[in-house]
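[1] quick check, what structure comes out for this input:
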Amino acid sequence: MTQIGIMIEGQNGLNWQNWQQILRTAEDSGYQCVFRSDHFTNPNGPHMDALELWTSLTYAASHTERIEFGPLVTPVTFRHPSMNVKYASAISDLSGGRLILGMGIGWQIREHESYGIDFPDVNERYERLEDALNMTKLLFESEEPIDYEGKHYHLKEAMLLPRPIQGGPPILIGGNGPKRTLPMAAKYADEWNAVFIDPETYKDRTERLNDLLEKEGRQPGDVKRSLMTRVFYGKDDAALQALIKNTGKTAEEIAASGLIVGTADAVVDQIGKWAELGIERFMLQWMEIDDMASLEDMAAKVLPTYHK
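    Predicted coordinates:
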C-alpha cells in the first residue's frame, strides 16, 4: 500500500501550538506519517520559531497513537552520535516503535555559525556520518558493551540500556548523491529517501541503489524507497492559483520538476505515477503550517484512493 504523509520544516515558524495541531490533524485525517526537518534556524532572513527536534518528537511519541514520525534528517554535526542513538531509542520505545531515524551530514552554514557549532567541510561531514552510522548500528544491535574507533568518534565499553524494542528504529538516509549517499544507503539504510528529484533522475538513482545493494549482499526490497517533495494543494482552482502565483510558474511547469501540484485529481494522478516508479512512501512538504483546513481537505480527497 502506498503510504502518504507530510513533512514540516521545523525552522519556519514551528511552535508548540502549530506542532500540536499538525500532529492532531495528521493522526485524525489518516496520514501515514509526519516527518520534520532538524534545523535551529532558517538559512536567511529573520529568525523564526523553531522547536528543537528531539523535544518535539518526544511529544509526538506520547500524544499520537498511530502515525510514524521522525527527523528528515538529523545532521551529524549537531549532537554526538551516541546521544542521538539514546534519544532515538528512547523515543522509539515510548511510541511503540513508530520512530524512523533519518540521518544526514547537514548543510546549513548559518545555524552552525549562530549557535557555535563546528561545520567541517563536506568530506569530513561524510566521514562523521559513516562513523555515526556504524556506531548507531552497533549500539542498537549489541547485547554487550562495545568499543569503536572511528575517524572522528569513538566508544569505550558503551552499551545502550534499556535495550531498544525490535533492535532499534529503522534507519533512513536521505539524498540523491550517487557517489557517497547511495553507497551509504546500500550499506546501512532501511529506507532511502529521494529529495526534490525529477522522475528521470529518480529512475537512474534507484537503479544505482539496486546495483549497490547487490554488491552489499542485500536485495532491492531490503531498502524502502520514499520521496520528499513539495506539494502545492488547492481545494479548487482558485485556491491553487492563489498558492502558486508567487512562483512565477504554471502548475504544469512546477509538476515537471518532480513537485506535486494541483487539486485532488491532479495530486492523485501525480502520486500514482511516482508509485509506478517504485515510491512506497511520500513525505509531502507542507509549507502552510497554519492551514489545517487544506491539509484535512487533501486527506479527505486524496487518501481514500490509496487506502482501499
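[2] rest of the way, CA atoms for contacts and neighbours
    OK.
[3] dump the residue contacts of the nearest residue to residue 13 once chain neighbours are set aside.
    Distance criterion CA to CA, 6 or more residues apart in numbering; nearest residue to residue 13, sequence neighbours excluded, is residue 49 at 4.2 Å. Residue 49 sits next to 11-15, 41 when contact means CA atoms under 8 Å, 6 or more residues apart in numbering.
[4] distance from the host helix or strand of residue 296 to the middle of the chain?
    Element membership for residue 296, per DSSP states H and E: helix 292-302. Mean-position distance between helix 292-302 and its chain equals 21 Å (CA atoms, centre = their mean, to the nearest Å).
[5] need the contact partners of it.
    With CA under 8 Å, 6+ apart, helix 292-302 has contacts from 21-22, 25, 29-31, 233-235, 264-265, 267-268.
[6] rerun that using 7 Å as the cut-off
    25, 29-30, 235, 264, 268 (CA atoms under 7 Å, 6 or more residues apart in numbering).
[7] quick check, nearest of these to residue 210?
    Distance to residue 210 across the contacts of helix 292-302 (CA to CA) is lowest for residue 268, with 27.1 Å.
[8] still on that earlier bit, farthest pair in the contacts of residue 49?
    Maximum distance among the contacts of residue 49 (CA to CA): 12.5 Å, for 15 and 41.
[9] that's a strand at residue 225, yeah?
    Yes: counting by DSSP: H, G, I helix; E, B strand; the rest coil, residue 225 is located in a strand.
[10] tell me the contacts of it?
    Residue 225 is in contact with 191-193, 278-281, counting by CA under 7 Å, 6+ apart.
[11] reformat those residues as JSON lines; add secondary structure and neighbour count.
    Below are these laid out as JSON lines (DSSP: H, G, I helix; E, B strand; the rest coil; neighbours: other CA atoms under 10 Å):
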{"residue": "191", "secondary structure": "strand", "neighbour count": "24"}
{"residue": "192", "secondary structure": "strand", "neighbour count": "26"}
{"residue": "193", "secondary structure": "strand", "neighbour count": "25"}
{"residue": "278", "secondary structure": "coil", "neighbour count": "17"}
{"residue": "279", "secondary structure": "coil", "neighbour count": "21"}
{"residue": "280", "secondary structure": "coil", "neighbour count": "17"}
{"residue": "281", "secondary structure": "strand", "neighbour count": "23"}
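[12] one more, for comparison:
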Amino acid sequence: MDFRIFTEPQQGASYADQLAVAQAAEQLGFDAFFRSDHFLAMGGDGLPGPTDSWVTLGAIARETSTIRLGTLVSSATFRWPGLLAIQVAQVDEMSGGRVELGLGTGWFEAEHTAYGIPFPTKRFGPFTEQLEIVTGLWSTPVGETFSYDGEHYRLADAPALPKPVQQPLPIIIGGGGPRRTPALAARFASEFNVGFSSVDKAGQGFERVRQACEEIGRNPDSIVMSLAHTTAVGRDEAEYRRRAEASGRDAAELREQGLGGTVAEVVDKLGRYREAGAQRIYFQVLDLSDLDHLELLAREVVPQL
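    Have a look, this model is predicted:
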C-alpha cells in the first residue's frame, strides 16, 4: 500500500496552510498531497475563504520536489474541459511531471448557486464528454489539431497544447455507481477511488471495476484501487478524541465510519481494507494546523502496513 494526504481547504485554509501540509507530507515520505476542488464550506464560516485548486497546486508544485499533487476531485460542472486540459498540463510541467487529475460529475449544488454557476440536472453525459476531450487533447500528436462534436461540448481545430510532461497523465475516477462509473474507470482511469465506504462496500466497488476492465479486454491489475477516508489517530484515547473534535467529527461516529481511533485500531482497519483490495489510502485530514498528526501517521501507522 502507499499513502497520501488529502485535504479540504474550502473548510478554512489559506495557501500558506496548504503549503505547510504539502511540504510536511513530502518530508515525511507520503506519496502525494491532494486537495478537494470546492468553493463553498460545508458547515462553518470557511475563513479565510476558498482557494482555487489548480492555482494552489501550481504554486505548491514550485515549492516541492518529489511529492505528487492532484485533486479529489475536480468537478465537471465548473471546469470547462478545454481550459482544464491546459491548466492541468501546465501544472504538470511546473511540477516536473508530478500531477494527477481526479475528475468527477460534481454534486454540490449550493456552491454553484453561491457563485452563479449553472448546475445541470444531468451530469453524467457532460462528465463522459469531458474525459473524452481532456484525454483527446493530451494525446493528439504535436502539430495536429483536435476537434470534437458532442452533445454538450464542441471543439473545432484546437491546437491541443500544451502537452503534459507525463504521457499519459494519470486520471482518477471514483464513485459508487454500479455500472456507468466502473465502465468509465475501465476506459479512462489509472486509478479508481472509493470514498468514505465500509470495507464491504469498498471491496464490492473494486470488484465491479475489475469486471468492467475484463469486459473491454483491459488487465484489471493495470488500475490502482484506492480509498479515501476521514482520519483522526491518537497515541491514546485522549489524543484521539482531541483530534476528532478538532476535525469537527464525533469520536464514536468517526471510529465506526472512518479511520478513527488509536494507532492499533486504525492499523487493524487498514489491514481489512487491504484485504478487500485497497492498494492506496488517502488520509483525509481536516485540521491542517496539526502537523504532528501527519508525523504520527508517517512514523507509527504507515510502517506497519
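[13] give me the TM-score for this pair.
    Once superposed, the chains reach a TM-score of 0.93 (TM-score structural alignment, normalised by the length of the second structure), with 300 aligned residues with a CA RMSD of 1.7 Å.
[14] circling back to that earlier point, among the contacts of helix 292-302 of the first structure, name the buried ones.
    With neighbours counted using 16 or more other CA atoms under 10 Å, the contacts of helix 292-302 of the first structure contain these buried positions: 25, 29-30, 235, 264, 268.
[15] out of those residues, who's nearest residue 98 of the first structure?
    residue 30 (15.2 Å).
[16] what does residue 272 of the first structure align to in the second structure?
    For residue 272 of the first structure, the aligned residue in the second structure is residue 271 (criterion: TM-score structural alignment).
[17] can you tell me the closest non-neighbouring residue to its match?
    Per CA to CA, 6+ apart, closest to residue 271 of the second structure is residue 305, 7.3 Å.
[18] contacting residues for the residue most central in space within the first structure?
    For the first structure, the residue nearest the mean C-alpha position is residue 72 (2.6 Å; CA atoms, centre = their mean). By CA under 7 Å, 6+ apart, the contact set of residue 72 of the first structure is 35-38, 102.
[19] most surrounded residue in those residues?
    If you count neighbours using other CA atoms under 10 Å, the busiest of the contacts of residue 72 of the first structure is residue 102, which has 28 neighbours.
[20] mind telling me what element that one is part of?
    Here residue 102 of the first structure is assigned to strand 101-104, by DSSP H and E.
[21] hmm, what's the outermost residue in the first structure?
    Ranking residues of the first structure by C-alpha distance from their mean position (CA atoms, centre = their mean) puts residue 157 at the top, at 31.2 Å.
[22] pretty sure that one is touching residue 143, no?
    No: Residue 157 of the first structure lies out of contact with residue 143 (CA atoms under 7 Å); the separation is 11.6 Å.
[23] can you count the residues close to the residue nearest to residue 271 of the second structure?
    Residues near residue 305 of the second structure, counting by other CA under 10 Å, number 13.
[24] with residue 87 of the first structure instead?
    Residues near residue 87 of the first structure, counting by other CA under 10 Å, number 15.
[25] that one belongs to a strand, doesn't it?
    No: counting by three-state DSSP, residue 87 of the first structure is not part of a strand but helix.
[26] what's the distance between the nearest residue to it once chain neighbours are set aside and residue 218 of the first structure?
    Nearest non-adjacent residue to residue 87 of the first structure, counting by CA to CA, 6+ apart: residue 54, 7.0 Å away. Counting by CA to CA, to the nearest Å, the separation of residue 54 of the first structure from residue 218 of the first structure is 31 Å.
[27] surely residue 272 of the second structure forms part of a helix?
    Yes: judged by three-state DSSP, residue 272 of the second structure forms part of a helix.
[28] dump the residue contacts of it.
    Each residue near residue 272 of the second structure by CA under 7 Å, 6+ apart is listed here: residue 199.
[29] report the contact partners of the residue nearest to residue 190 of the first structure when sequence neighbours are not counted.
    Excluding the flanking residues, the one nearest residue 190 of the first structure by CA to CA, 6+ apart is residue 223, at 4.8 Å. Counting by CA under 7 Å, 6+ apart, residue 223 of the first structure touches 189-192.
[30] repeat for residue 74 of the first structure
    Counting by CA under 7 Å, 6+ apart, residue 74 of the first structure touches 38, 102-104.
[31] still touching in the second structure? Go through these.
    Among the contacts of residue 74 of the first structure, the contacts conserved in the second structure (both residues aligned by TM-score structural alignment, their matches' CA atoms under 7 Å) are 38, 102-104.
[32] now the residues you listed as a markdown table including distance to residue 3 of the first structure?
    Output for those, formatted as a markdown table (distance: CA to CA, whole Å):
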| residue | distance to residue 3 of the first structure |
| --- | --- |
| 38 | 22 |
| 102 | 17 |
| 103 | 20 |
| 104 | 22 |
